[in-house]
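Novice: one predicted model, sequence on top.
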Amino acid sequence: MFSLFDEMRLTTRATARLALNYKGIPYRTEWLKHQEIAPKLKELGIPPNEPAPSGPPQSPYTVPAIQLPGGPGIMDSAAIAAKLESIHPEPSLHLDNGLVEKVGPLIGKVAFPLLPVFMPRIARDIILEEYAEWFAEARAQKLGMPLDELERTRGGDQAWEAARPGLIELTQFLAEQKRDDGPFILGSQVCYADFLIVSMMEALRRIGQDLFERFIQVSGDHSLRKLHEACQRWMRSDQ
């Protein structure tokens, strides 16, 4: 059975879980507290992330990660998806349709402007109390300012307005790609690119239902809500 290593209390990158559930692959989840992530992934023999060439520094070790039965550990959602597709090709994630490469930048246009909205909320409402101070300090180092200052100076309505063009572009992209009236990017056929969008939406929903609802409202379109609802069957939190 596969082992999935994920972050306790908040699955901010649900794509690996969506892919496992979609393919019907049995797995067990081992929930890790923040300061347990690096030691556990080192134990699995996973090499650390390369330093980010630009933008905020990237953590050396991140979740989700998986361990194959009797095999290696793999970190990073994209690498996990590629491995799952190679060893369990059906049902297909359709990684070769070119949509992942198009969706990634669109998600960035939405997520980065909203960082001053959701990151302080994660620190206050999601992180275990024993790690809250450590989490806030670590994120302040990466972002160049304390989270309360980030929220005060760059959050609120201005952050949502900054995300609006990206959200509109994302909904337009969904409309342009559809082959029929189905809820997914391609209509009735689901693919991994759908899971990228839905994992961002699910993260916002877990941080706060109000964030999820404003996400839909600012997009000006209910296609994103329909996509999220259509993926609920693969959104099981654990197995």
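Specialist: Great, that's in hand.
Novice: from here on, just use CA atoms for contacts and neighbour counts.
Specialist: Noted.
Novice: specify the residue positioned farthest from the middle of the protein.
Specialist: Distance to the chain centre peaks in the chain at G70, reaching 27.0 Å (criterion: Cα atoms, centre = their mean).
Novice: report the secondary structure state of it.
Specialist: Three states are possible here, and by DSSP: H, G, I helix; E, B strand; the rest coil the one that applies to G70 is coil.
Novice: check the gap between it and F2 for me.
Specialist: 9 Å (Cα to Cα, to the nearest Å).
Novice: can you check A136 too?
Specialist: Relative to F2, and taking Cα to Cα, A136 is found at 32 Å.
Novice: same question, D221
Specialist: 38 Å.
Novice: what about the lengthiest helix in the chain, distance to the chain center?
Specialist: With residue count as the measure and DSSP state H as the assignment, the chain has helix 99-121 as its longest helix. Relative to the mean C-alpha coordinate of its chain, helix 99-121 is positioned 9 Å out (Cα atoms, centre = their mean, to the nearest Å).
Novice: what's the answer for stretch 93-102, then?
Specialist: Centre-to-centre, stretch 93-102 and its host chain are 16 Å apart (Cα atoms, centre = their mean).
Novice: do stretch 90-99 as well
Specialist: Relative to its parent chain, stretch 90-99 has a centroid offset of 18 Å by Cα atoms, centre = their mean.
Novice: buried residues, it. List them.
Specialist: Buried positions in stretch 90-99, judged by neighbour count with 16 or more other Cα atoms under 10 Å: S92, L93, H94, L95, L99.
Novice: go on, stretch 164-176?
Specialist: Residues of stretch 164-176 classed as buried by neighbour count (16+ other Cα under 10 Å): R164, G166, L167, I168, E169, L170, T171, L174, A175.
Novice: put this next to the first one:
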Amino acid sequence: MAATKKNPIILYDIPNANGASWSPNPYRTRLSLNYKGLPYRIEYVAYPDIEPKMKALGVAPVSNTFPYYTLPVIADPSSHPDGKPTYVADSFEIAVYLDDKYPTPTYPAIFAPGTRSLQHILTTQYYPATVSNIRLTIMPRMLHLFDARSVEYLKRTRGHMLEPYPDDVISQKWTEAEEKFSSLSKSAELNDGTMDAGPFITGHTVSFIDFALGGLIHWVKSIEGEDSYYLKKIFEWQGGRWKRHWEGIQKIENMSSQVN
């Protein structure tokens, strides 16, 4: 049975102190659901509650090391009236599941035929290397997003990742980040001037790596603010390519299939 507005997919996400989205990986899944037009509702789970909540639902750990449980997770309604939903963790695995369960031509595909392995390489190997310097410098600045309980939990479990860098190190890391994005842009430019030209990595057709990049921008914007120095910096790189990319992502965000 396909998800419906009355019985939608549940997306488990991490809230900020105001109960709003900020986290990059659940944002990938939000975009996946929007793009496919699948009805979903969001259930927010604060950092300290993720592991006990997922254990209570019977969701398997996603890692053998801490953190054992991470979000996003989705609950897809069962095809049987009294059956348990199907739980899927990890944004990439969720996208694969959604394409399999809700295939073309009824629903648009996140992965073009034959590209899952390539998208996996891009997302798990190329993407982390491209964005690592941004993540390292922005992560120590994110505690203001959360309530006191989540701040205490993060300091206790991830304190080593929250130590700020000296200004000169931050400057160097952003220089290196721009170089990485410049390399990515040169590859994306191969579509420019062709019939496939568009704002995304593969031109006018969005793919999962675009959702990953959109998640990064969403994260920086949530932490630093819409008019922040760092967000403007990214949007200025490579002649505004990433601003145009974000505008394309926002069109998918704005065609939301979320239900209340």
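Specialist: Yep, it's here. Since the structure is predicted, the reported quantities are computational estimates derived from the model, not experimental observations.
Novice: mind telling me the TM-score for this superposition?
Specialist: Superposed pair, TM-score by TM-score structural alignment, normalised by the length of structure 1: 0.85. Supporting alignment: 227 aligned residues with a Cα RMSD of 2.2 Å.
Novice: if we can go back for a sec, how much does the longest helix of structure 1 stray from structure 2?
Specialist: Taken over the aligned residues, the distance from helix 99-121 of structure 1 to structure 2 averages 2.4 Å (mean Cα distance after the TM-score superposition for structure 1).
Novice: report the distance from the helix or strand that that helix is followed by to the chain centre.
Specialist: Sequence-wise, the next helix or strand beyond helix 99-121 of structure 1 is helix 129-143, with elements assigned using DSSP states H and E. Offset of helix 129-143 of structure 1 from its chain centre (Cα atoms, centre = their mean): 19 Å.
Novice: same check, this time on stretch 192-203 of structure 2
Specialist: When C-alpha coordinates are averaged (Cα atoms, centre = their mean), stretch 192-203 of structure 2 and its chain have centres 22 Å apart.
Novice: could you tell me the end-to-end distance of that stretch?
Specialist: End-to-end distance for stretch 192-203 of structure 2: 8 Å, by Cα to Cα.
Novice: name the surrounding residues that touch it.
Specialist: By Cα atoms under 8 Å, 6 or more residues apart in numbering, the list of residues contacting stretch 192-203 of structure 2 from outside reads A188, N191, H204, T205, V206, S207, I209, D210, R241, R244, H245, G248.
Novice: check stretch 166-175 of structure 1 too.
Specialist: Counting by Cα under 8 Å, 6+ apart, stretch 166-175 of structure 1 makes contact with 103, 106-107, 109-110, 184-186, 218-221, 223-224, all of which sit outside it.
Novice: have a look at how far, on average, that stretch is from structure 2.
Specialist: Following superposition, stretch 166-175 of structure 1 is found to deviate from structure 2 by 1.4 Å on average (mean Cα distance after the TM-score superposition for structure 1).
Novice: in structure 2, what stretch matches that stretch?
Specialist: Taking TM-score structural alignment as the measure, structure 2 aligns residues 180-189 with stretch 166-175 of structure 1.
Novice: check stretch 23-38 of structure 1 too.
Specialist: Going by TM-score structural alignment: stretch 23-38 of structure 1 matches residues 36-51.
Novice: chain center to the matching stretch, what's the gap?
Specialist: The offset between the C-alpha centroid of stretch 36-51 of structure 2 and the centroid of the whole chain comes to 13 Å, using Cα atoms, centre = their mean.
Novice: please apply the same query to stretch 85-104 of structure 1.
Specialist: Taking the mean of its C-alpha atoms, stretch 85-104 of structure 1 sits 16 Å from the chain's own mean (Cα atoms, centre = their mean).
Novice: break down structure 1 into its strands, ranges please.
Specialist: With DSSP state E as the definition, structure 1 shows strands at residue ranges 2-7, 27-32, 65-67, 73-75.
Novice: please identify the deepest-packed of the ones you listed.
Specialist: The highest mean neighbour count among the strands of structure 1, using mean count of other Cα atoms under 10 Å, belongs to strand 65-67: a mean of 23.
Novice: please compute how far that strand lies from its chain's middle.
Specialist: Once both centres are worked out by Cα atoms, centre = their mean, strand 65-67 of structure 1 turns out to sit 16 Å from its chain's centre.
Novice: so which elements touch that strand?
Specialist: Packed against strand 65-67 of structure 1, as judged by 3 or more Cα pairs under 8 Å, 6 or more residues apart in numbering; DSSP states H and E, are the following elements: strand 2-7, strand 73-75, helix 77-87.
Novice: counterpart of R244 of structure 2 in structure 1?
Specialist: R244 of structure 2 maps onto K226 in structure 1, with residues paired by TM-score structural alignment.
Novice: for that match, list the residues it contacts.
Specialist: Applying Cα under 8 Å, 6+ apart, the residues near K226 of structure 1 are P183.
Novice: can you give me the distance of it to G187 of structure 1?
Specialist: As judged by Cα to Cα, K226 of structure 1 and G187 of structure 1 stand 11 Å apart.
Novice: ok, P64 of structure 1 next?
Specialist: From P64 of structure 1 over to G187 of structure 1 (counting by Cα to Cα), the distance is 28 Å.
Novice: quick one, which of the two is more surrounded?
Specialist: Between P64 of structure 1 and G187, counted using other Cα atoms under 10 Å, the more crowded position is P64 (23 against 16).
Novice: of the helices and strands packed on strand 65-67 of structure 1, which is nearest L20 of structure 1?
Specialist: When those are ranked by distance to L20 of structure 1, counting by Cα to Cα, first place goes to helix 77-87 at 7.8 Å.
Novice: matching residues in structure 2 for that closest one?
Specialist: Aligned by TM-score structural alignment, helix 77-87 of structure 1 falls on residues 91-101 of structure 2.
Novice: run through who's touching that stretch.
Specialist: Residues from elsewhere that reach stretch 91-101 of structure 2, judged by Cα under 8 Å, 6+ apart: 25-26, 28-29, 32, 72-74, 88, 109-111, 116, 120, 208.
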